[in-house]
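J.: Quick one: sequence and predicted model below, then my questions.
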Amino acid sequence: MNKKVAFYTLGCKLNFSETSTIARSFEKEDFERVDFSEKADIYVINTCSVTENADKRFKTIVKQAQKNNPDAFVAAVGCYAQLKPEELAAVDGVDLVLGATEKFKITDYLNDLSKNNHGEVHSCEIEEADFYVGSYAIGDRTRAFLKVQDGCDYKCTYCTIPLARGISRSDNLDNVLRNAREIASQNIKEIVLTGVNIGDYGKGEFGNKKHEHTFLDLVQALDRVEGIHRLRISSIEPNLLKNETIHFVANSNTFVPHFHIPLQSGSDAILKKMRRRYLTNLYVDRVKHIRETMPHACIGVDVIVGFPGETDEHFLETYHFLNELDISYLHVFTYSERDNTLAAEMENPVPQHIRKKRSKMLRGLSVKKRRAFYESQLGSVRTVLFEGENKSGYIHGFTENYVKVKAPWDPSLVNTLHQVELTNIDDDGLVRIAFVSETVSA
């Protein structure tokens, strides 16, 4: 019988794409992939270290694996595994910890699947992570996450990602297009472009800083790939989101009017302490430009509350800045100290109860912003891609501009595109629809 392997992924879409690539390497070695809740011979946990919660969840997930099979071999890979390999190796039940350069060669380390008293560590100095491994993940039958870039050359004072993933480097354009065609051939309707800093696309391997292609070259080439119905750009830095890219998306065949642009703070003083590469006036300019070219676009924002030295005045500056900005929703992160970052050593840390209070205020603002955006779209005709789950008798889907809609469950709608009219907002905050057309694409 083939040995069984199960995977658990913490963190971002990039981690999901890499888990899929690692899973395919197991399939080539004749392992059978099963769900993490099932009994397996090997459990692979792809870790994240962006927030404290991701660190804490790791131990819980290891316990779950041990409960499913006390004799199973447990391996940890990913960002946390690179940053704190010995810490993970010391967790009861962990047998193998692989760093940034080793994770894609995991099957080479599995000659002996017997349990270890202490986790075995194979991790590199992060400077050695100078090569690129392309990957993509198929989250469900409707969309795929396509990795186009890895690592980051920015030195934001709160962030450990450069320590966990190394320098900025990109897949070459031919490989990206090959992966996109492979995804399209599997009847997947939407591709989400992912990376650590995708606007920096084009930097080659081995620290080559020359951009062979730009991010604009990438989106123009992907727009010409046949069989892809939708392309969505994931998070992109405001200083790297150029006007020509915004114009191209506005007139594109497949790129959808949805941008997710990290802000982190609406206070220029805090942005400078964070060592971000822009100030609020540039951010306002980007939002304004999107609204001028695509009035119906969805604009999401990342924001961090409770950064060291953030006074009440700084926070209110952020709150009012976001309140007045024509955006659609927020992703709110409560600042947490990370080892080996400059921010962790800064004076005037914000007390935890104040961080929580500020986070709650911005989450409330996000609900208000999303509601206002949804209301602005009522009466319009949009195209919805329906997803695969029956949720309490309803099927859900997203419009091209990221309005979440619901309709009575109908299995024939799964993974199809329909033109619909957005009619009203339901009690749960989702939008009800009326069908305008037959299937746009099955």
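T.: Structure's in. What do you need?

J.: Could you use CA atoms for every contact and neighbour count after this?
T.: Will do.

J.: Just the helices from the stretch 201-350 of the chain, written as ranges.
T.: For the stretch 201-350 of the chain, the helices defined by DSSP state H, counting those that start in this stretch occupy 215-222, 243-250, 268-274, 280-293, 312-324.

J.: Let me have those helices in TSV, extended by mean neighbour count and distance to residue 180.
T.: Below are these laid out as TSV (neighbours: other Cα atoms under 10 Å; distance: least, Cα to Cα, whole Å):
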stretch	mean neighbour count	distance to residue 180
helix 215-222	18	8
helix 243-250	17	18
helix 268-274	18	35
helix 280-293	16	26
helix 312-324	16	35
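
J.: Same list (these) but as TSV, adding distance to residue 6.
T.: TSV is the format used below for the helices of the stretch 201-350 of the chain (distance: least, Cα to Cα, whole Å):
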stretch	distance to residue 6
helix 215-222	32
helix 243-250	38
helix 268-274	38
helix 280-293	42
helix 312-324	42
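
J.: Next up, a structure to set beside the first:
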Amino acid sequence: MNRVHIKTYGCQMNERDSEAVAALLRARGYRIVANEENCDVLLLNTCSVRDAAEQKAIGKAAHLAARKKKQPDFVLGILGCMAQNRGAELLDRLPDVDLIVGTQKFHQVPGYLDNLRAAQAAGAPIGSTIIDIAEEAGSQNTIRDHVLEAQQVSAFVSIQQGCNMDCAFCIVPKTRGDERSRPMDDIVRECEQLAERGVKEITLLGQIVTSYGRRDYVHTGGVTPFVQLLERVNAIPGLQRIRFTSPHPRGFKDDLIQAYGRLEKLCEYVHLPLQSGSNRILKEMNRPYSRERYLEIVSALRAVRPDMYFSTDVIVGFPGETEEDFAQTRELFETCNYDMAYIFKYSIRTGTPAATLADQVPDAVKEERNQVLLGLLEANSNRRNATLLGTTQEVLVEGPDKKDLQFMGRTRGNRIVHFAADERLIGALAPVKIERASTAVLYGSLALAGVENP
């Protein structure tokens, strides 16, 4: 009864949390299985950013609860943001859940499962649901273990948890707690160990990743702790690329902008959340920047790296958003010429300031505005991809594609490329000539001269 399947909803931080839980469980003697039909324990690592994400996880849990009638020893657990947000309230709808663990208690999951298995082995019913959503000092330091697949070339590294920004629409401060950073030496050591195990690309993760260490380390010569960390990771032998997410526009001071011109491993790709192009709506959202300042950041980054790729987050239909407000968002969206964007229709999150605001925007209007921006994004992506046709791009070869027909990798600008290759190139930085493109994917062929061996 030790086979565990973890199903993850939501962001890259949730993916990293699930991986850390899996590593801890393996160390305790559990088997992590890919197929949920073959597991004895199923853990749902959940998201609360939008109501739809919570409802999806609740629906999945309700479906799985029926399995317990056929398999009495089956264990069902809910982890992460929804567990933190709802706690014992989940039992009103999901009375058969055995384990509810919040975002600061992931490292306790193996011990709780041990307790449940011990009860089963003794022939006793599982009994009351185990619920742990308490805060725990230092919990940010427990997300450090990795489960690396064979020839895995990229990895996430958590550097910071929590958020102090209090955006009016966002539930994250409630689900993730106050801002907490890991020791820099520990992060660098983790990155070094990953590089020694063959990882070529690392993505640094945090709720507000650019706020890393601001209360824990001094600014040295005008260089923020986050950029100090980037400098140290950039110096790690064997590592080829660095990315990070998710930042905040206010974190893009001159030192970070200039880092793109001097740190050769820092990829020319920026995720820069916008949320709205209207100063009035930004103020209502409690976002401490203006559209003018946002454009200054974009322009400064493009001055340092003219070939910079940009992605963003945008919310349409925030309470009170008028046609003029949306027109300003659309205009700024067009001006910034994003390569990728995550466009969300505003979702009421109970407990946030925006939930009680007047002038909630009708769903039909949200959908219309969503489609407008999606149309612009598709045109932007097609236009950028067209400029790459005939060029040779440096691609980090990750492995076979999902259909196992070709190999795939990513450019420094985070574009997915499919091409014919050999397994020996996994982990290599390979030059690929781009021959055709869809909206989301590039296709090409290897230009083998000069391939760097992994």
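T.: Structure's in. What do you need? Here the structure is a predicted model, which means the values were calculated and not measured.

J.: Quick check: TM-score for this pair?
T.: Once superposed, chain against chain, the TM-score is 0.91 (TM-score structural alignment, normalised by the length of structure 1); 435 aligned residues with a Cα RMSD of 2.4 Å.

J.: and residue 101 of structure 1, which of the helices of the stretch 201-350 of structure 1 is closest to it?
T.: Nearest to residue 101 of structure 1, of all the helices of the stretch 201-350 of structure 1, is helix 215-222, at 25.0 Å by Cα to Cα.

J.: now the closest one: which residue numbers in structure 2?
T.: Matched against structure 2 by TM-score structural alignment, helix 215-222 of structure 1 falls on residues 226-233.

J.: what distance separates that stretch from the middle of the whole chain?
T.: Offset of stretch 226-233 of structure 2 from its chain centre (Cα atoms, centre = their mean, to the nearest Å): 20 Å.

J.: Please apply the same query to stretch 212-223 of structure 1.
T.: 20 Å.

J.: Kindly report the same for stretch 4-23 of structure 1.
T.: That offset, for stretch 4-23 of structure 1, works out to 12 Å (Cα atoms, centre = their mean).

J.: do stretch 358-366 of structure 2 as well
T.: 28 Å.

J.: Provide the aligned range in structure 1 for it.
T.: Using TM-score structural alignment, stretch 358-366 of structure 2 pairs with 347-355 in structure 1.

J.: contact partners of the matching stretch?
T.: By Cα atoms under 8 Å, 6 or more residues apart in numbering, the residues outside stretch 347-355 of structure 1 that reach it are 305, 306, 307, 308, 309, 310, 334, 335.

J.: what two of the residues you listed are the furthest from one another?
T.: Largest separation among the contacts of stretch 347-355 of structure 1 by Cα to Cα: 309 and 334, giving 14.0 Å.

J.: in whichever helix in structure 2 runs longest, what's buried?
T.: When structure 2 is parsed with DSSP state H, its longest helix is helix 363-388. For helix 363-388 of structure 2, the neighbour count (16 or more other Cα atoms under 10 Å) marks 366, 369-370, 373-374, 377-382, 384-386, 388 as buried.

J.: next one: stretch 201-209 of structure 2
T.: Buried residues in stretch 201-209 of structure 2, counted by 16+ other Cα under 10 Å: 201, 202, 203, 204, 205, 206, 207, 208, 209.

J.: Out of the residues you listed, which is nearest to residue 66 of structure 2?
T.: residue 207 (35.1 Å).

J.: Make sure the closest one is indeed in a strand.
T.: No. Residue 207 of structure 2 is assigned coil when assessed by DSSP: H, G, I helix; E, B strand; the rest coil, not a strand.
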